[in-house]
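In: I'd like to go over a predicted model; first the sequence, then the structure.
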Amino acid sequence: MRKVRAVLASAVMVLGVSMTIGATPATAAAQLSGVFKDYSECQRVGNLGVAQGWWDDYSCVWESRYRYYFLYA
């Protein structure tokens, strides 16, 4: 039991360090602003957001595992 606990503790520490190293600073991270079935709808809302001043730039990213476009701004 002591060996299992030691291995689990090591795994948790490695996972925590790897998540900290891979984290993106909050200022550079894009925020999820919408989820769309059609690329054209994602583009329309992205352009609307730029025109309204909600964000400066956006990107529509296809996620095949979900089968949706994600709008990041």
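Out: All right, it came through fine. Residues are numbered from 1 along each chain as shown.

In: all contacts plus neighbour counts: C-alpha atoms, from now on.
Out: OK.

In: what's the neighbour count on residue 36?
Out: Residues near residue 36, counting by other CA atoms under 10 Å, number 18.

In: one more structure, for comparison:
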Amino acid sequence: MERVCVISLSIIDAIMILMLLLFNTFIISNIYVLTVYALIMVLVSGYIVYLAISMKCDQSINQFDQYPK
């Protein structure tokens, strides 16, 4: 379960970065739309972090660190 949690979070991050790059190329001229999109990105990333904490993802990552290498 822990690995699924970490992988899903990294996939969401990758999708968000790709979307940001795509939107930057299309809406680079319209600063207002860019700022609104940046605000939405911040809200979405904050919500993802909240979900990760509520699902206790951080605890599972800490458990991975405790395993002997």
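Out: Thanks, I have it. Being a predicted model, the structure only gives us computed values, none of them experimental.

In: Mind checking the TM-score on these two?
Out: With the length set by TM-score structural alignment, normalised by the length of structure 2, the two chains reach a TM-score of 0.38; 34 aligned residues with a CA RMSD of 2.5 Å.

In: do you know how far residue 7 of structure 2 is from residue 22 of structure 2?
Out: When distance is defined by CA to CA, to the nearest Å, residue 7 of structure 2 is 23 Å away from residue 22 of structure 2.

In: no wait, residue 59 of structure 2
Out: 34 Å.

In: If I follow the layout properly, residue 24 of structure 2 ends up in contact with residue 34?
Out: Yes. Using CA atoms under 8 Å as the test, residue 24 of structure 2 is close enough to residue 34 to be in contact (7.4 Å).

In: Please, which helix or strand holds residue 62 of structure 1?
Out: Residue 62 of structure 1 is located in strand 59-63, with elements delineated by DSSP states H and E.

In: Equivalent analysis for residue 42 of structure 1, please.
Out: Applying DSSP H and E, one finds residue 42 of structure 1 within helix 39-52.

In: What of residue 11 of structure 2?
Out: Counting by DSSP H and E, the element that carries residue 11 of structure 2 is helix 2-26.
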